[in-house]
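> this one's sequence-less:
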């Protein structure tokens, strides 16, 4: 329980501290030459935040695969095990990225402004129009040169195995004309979800960055087929 309280304190406290630096960072960002460089600069603070969370929870992260860090925008598609997925992925992936988050996160103190700077997108699962707007916002973000990460399962699996993928999010990649980078993450559910979020335990997490699926895949395959292809690659990686 103490580890959980300490980690939550770090999440909120570090976000509050970082917010005091936000205006300066925004001013500095505007002087940088490209979207990729600007996003990389802003993400430095997010990576420090993620590292402190993982250290406080005594979590180690193993990253395998090819971490591409060029300026070509991509859509990351990852399975979704637990609450620690975001800090682990921010720590593990070199490319800066925004992510699709449930609308409830907007109410967490200090985080909303940082979510905006990281080019995150909110989704209200109870509102169908919100899903359509999420797709539009995701396409626009990618076309502007930002990277985006989605969890097509929609909900945390909590270590109960890979769930079915919702193909709707793949419309983002198809409409934006970007490559898809599948990501397999394992071990985060064992840190908290197995104990119903009442306590945390130290652990080891593995992140596998898989070979990109080129944007041209949509020339010959439907959204459902691409979704099945990406899911199969992630499933194979999780079983290896």
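Arrived safely, thanks for sending. As the structure is a computational prediction, the values presented were derived from the model and not from experiment.
> can we go C-alpha only for contacts and neighbour counts from here?
Noted.
> what's the distance between residue 232 and residue 220?
According to Cα to Cα, to the nearest Å, residue 232 stands 18 Å off from residue 220.
> Of those two, give the one with the bigger neighbour count.
Between residue 232 and residue 220, residue 232 has the larger neighbour count (other Cα atoms under 10 Å), namely 14 against 8.
> Determine the three-state secondary structure at residue 158.
coil (DSSP: H, G, I helix; E, B strand; the rest coil).
> contacting residues for it?
81, 82, 189, 193, 194 (Cα atoms under 8 Å, 6 or more residues apart in numbering).
> What are the buried residues along stretch 129-136?
Judged by neighbour count (16 or more other Cα atoms under 10 Å), stretch 129-136 contains these buried residues: 131, 134, 135.
> whoops, stretch 100-116 was the one
The neighbour-count check on stretch 100-116 (16+ other Cα under 10 Å) flags 100, 101, 110, 111, 114, 115 as buried.
> Enumerate the positions of the longest helix belonging to the chain that are buried.
Longest helix in the chain by number of residues (criterion: DSSP state H): helix 35-56. Using 16+ other Cα under 10 Å as the test for burial, helix 35-56 gives 35-36, 38-43, 45-47, 49-54, 56.
> what do you get for stretch 138-148?
Buried residues in stretch 138-148, counted by 16+ other Cα under 10 Å: 138, 139, 141, 142, 143, 145, 146, 147, 148.
> okay if I get those residues as JSON lines plus distance to residue 26?
As requested, those are exported to JSON lines (distance: Cα to Cα, whole Å):
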{"residue": "138", "distance to residue 26": "22"}
{"residue": "139", "distance to residue 26": "23"}
{"residue": "141", "distance to residue 26": "18"}
{"residue": "142", "distance to residue 26": "20"}
{"residue": "143", "distance to residue 26": "21"}
{"residue": "145", "distance to residue 26": "18"}
{"residue": "146", "distance to residue 26": "16"}
{"residue": "147", "distance to residue 26": "18"}
{"residue": "148", "distance to residue 26": "20"}
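> Below is structure B, check it against A:
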């Protein structure tokens, strides 16, 4: 009962932090657009959210091999587990980077307004042609301006308590091949030790993220995409299993299978 109360209290506080940062993001987006720097709005807001979560929610982010994000332009692919992924973005987002998101998020108060004003690439899952056009327009911008697109190839949050990922959609890989841009895989250790809505877990702790080396798409043909995407997924899956679970400050309040796995490692 006590852990449920903590979960709901921290969830409420977390939502409050997100709303405040989204409002900041709306203001930052407007100001950045007015001075011709719209591409910096997501970077500034992501940093704001990361710092707020660190000092208010006591959730930090540890990044391994961050230097692999230095050589723009590129396309980042990352596993997607929960809303905590926004925190990870705040720590890693290069200036000028943008994300893709489902179109429905555009209409979420504050968060959606910020995303729309800051240049997020909204994808309409019911209209593949429109989504492809949106991605191609984004590709042209990042290639010409040496920026980046951050894509979650699983397509949705997995909410998993296991060391696994959902199957990858291939849009990011087609985009990289067409633009001759490298793919930079980013792997986040399982975060269910810190937050799990199913098991009412919301602990303090540290997200662990590893940036893998860029993978070239030079010479890659359209027919090579399925095998290439599986290669990337296999690399990320292996790394996820090596990273394991994010360290949490409360190791008694964990999903059952995670608690069992933690006991085996003691």
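Received the coordinates, thanks. These numbers were taken from a predicted model, which means no experiment stands behind them.
> Now do the SS call for residue 18 of the second structure.
Following three-state DSSP, the label given to residue 18 of the second structure is helix.
> need the contact list for whichever residue in the first structure pairs up with it.
Correspondence of residue 18 of the second structure to the first structure, assessed by TM-score structural alignment: residue 11. For residue 11 of the first structure, the contact set (Cα under 8 Å, 6+ apart) comprises 49, 53.
> And the residue located most distally from the centre of the first structure, how far from residue 174 of the first structure?
Distance from the C-alpha centroid of the first structure, by Cα atoms, centre = their mean, peaks at residue 220 (27.7 Å). Distance, residue 220 of the first structure to residue 174 of the first structure, using Cα to Cα: 12 Å.
> go on, residue 22 of the first structure?
33 Å.
> Kindly report the same for residue 219 of the first structure.
For residue 219 of the first structure, the distance to residue 174 of the first structure equals 9 Å [Cα to Cα].
> cool, residue 67 of the first structure as well?
Relative to residue 174 of the first structure, and taking Cα to Cα, residue 67 of the first structure is found at 22 Å.
> Those two: who's more crowded?
residue 174 (21 against 15).
> What does the more buried one correspond to in the second structure?
Using TM-score structural alignment, the partner of residue 174 of the first structure in the second structure is residue 177.
> Check residue 190 of the first structure too.
In the second structure, residue 190 of the first structure lands on residue 193 (TM-score structural alignment).
> For that match, grab the count of nearby residues.
By other Cα under 10 Å, the residues close to residue 193 of the second structure number 29.
> try the one 4 residues further on
Here the neighbour count serves as a burial measure; for residue 197 of the second structure (other Cα under 10 Å) it reads 13.
> where along the stretch 151-266 of the second structure do the strands fall?
183-188, 195-196, 201-202, 205-211 (DSSP state E, counting those that start in this stretch).
> which one of the ones you listed lies closest to residue 36 of the second structure?
strand 183-188 (27.8 Å; Cα to Cα).
> The closest one vs strand 205-211, what angle?
160 degrees (axes from the mean of the first three to the mean of the last three Cα atoms, to 10 degrees).
> What lies in contact with strand 183-188 of the second structure?
For strand 183-188 of the second structure, contacts defined as Cα under 8 Å, 6+ apart pick out 68-69, 74-79, 173, 176, 207-217, 232, 236, 239-240, 243.
> Now that strand on the first structure. Mean distance?
Superposing on the first structure places strand 183-188 of the second structure at an average distance of 0.6 Å from its equivalents, by mean Cα distance after the TM-score superposition for the first structure.
> Just the buried positions in that strand, please.
183, 184, 185, 186, 187, 188.
> how close does the third one get to residue 81 of the second structure?
Which is residue 185 of the second structure. 15 Å.
> isn't residue 45 of the first structure right up against residue 18?
Yes. Counting by Cα atoms under 8 Å, residue 18 is a contact partner of residue 45 of the first structure at 7.3 Å.
> on that earlier part again, which strands and helices sit next to the longest helix of the first structure?
Contacts defined by 3 or more Cα pairs under 8 Å, 6 or more residues apart in numbering; DSSP states H and E place helix 35-56 of the first structure against helix 2-20, helix 22-30, helix 85-92.
> Name the stretch among those that sits most buried.
Mean neighbours per residue, mean count of other Cα atoms under 10 Å, is largest over those for helix 85-92, with a mean of 20.
> which helices and strands does that helix pack with?
Against helix 85-92 of the first structure (3+ Cα pairs under 8 Å, 6+ apart) you get helix 35-56, strand 59-65, strand 203-209.
> now the ones you listed as TSV including distance to residue 163 of the first structure?
Converted to TSV, these look like this (distance: least, Cα to Cα, whole Å):
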stretch	distance to residue 163 of the first structure
helix 35-56	26
strand 59-65	22
strand 203-209	18
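> picking up where we left off before, in JSON lines, list the buried residues of stretch 129-136 of the first structure along with distance to residue 106 of the first structure and secondary structure.
Below are these laid out as JSON lines (distance: Cα to Cα, whole Å; DSSP: H, G, I helix; E, B strand; the rest coil):
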{"residue": "131", "distance to residue 106 of the first structure": "16", "secondary structure": "helix"}
{"residue": "134", "distance to residue 106 of the first structure": "15", "secondary structure": "helix"}
{"residue": "135", "distance to residue 106 of the first structure": "18", "secondary structure": "helix"}
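> Reformat those residues as a markdown table; add distance to residue 91 of the first structure.
Shown next, in a markdown table, are those (distance: Cα to Cα, whole Å):
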| residue | distance to residue 91 of the first structure |
| --- | --- |
| 131 | 27 |
| 134 | 25 |
| 135 | 25 |
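> For the match of residue 18 of the second structure, give its distance to residue 101 of the first structure.
Residue 11 of the first structure is 17 Å from residue 101 of the first structure, by Cα to Cα.
> Next: residue 43 of the first structure.
Separation of residue 43 of the first structure from residue 101 of the first structure (Cα to Cα): 17 Å.
> cool, and residue 236 of the first structure?
26 Å.
> so what's the closest residue in space to residue 53 of the second structure that isn't next to it in sequence up against?
In space, and not counting its chain neighbours, residue 53 of the second structure is closest to residue 59: 5.8 Å by Cα to Cα, 6 or more residues apart in numbering. Neighbouring residues of residue 59 of the second structure by Cα under 8 Å, 6+ apart: 53, 204, 205, 206, 207.
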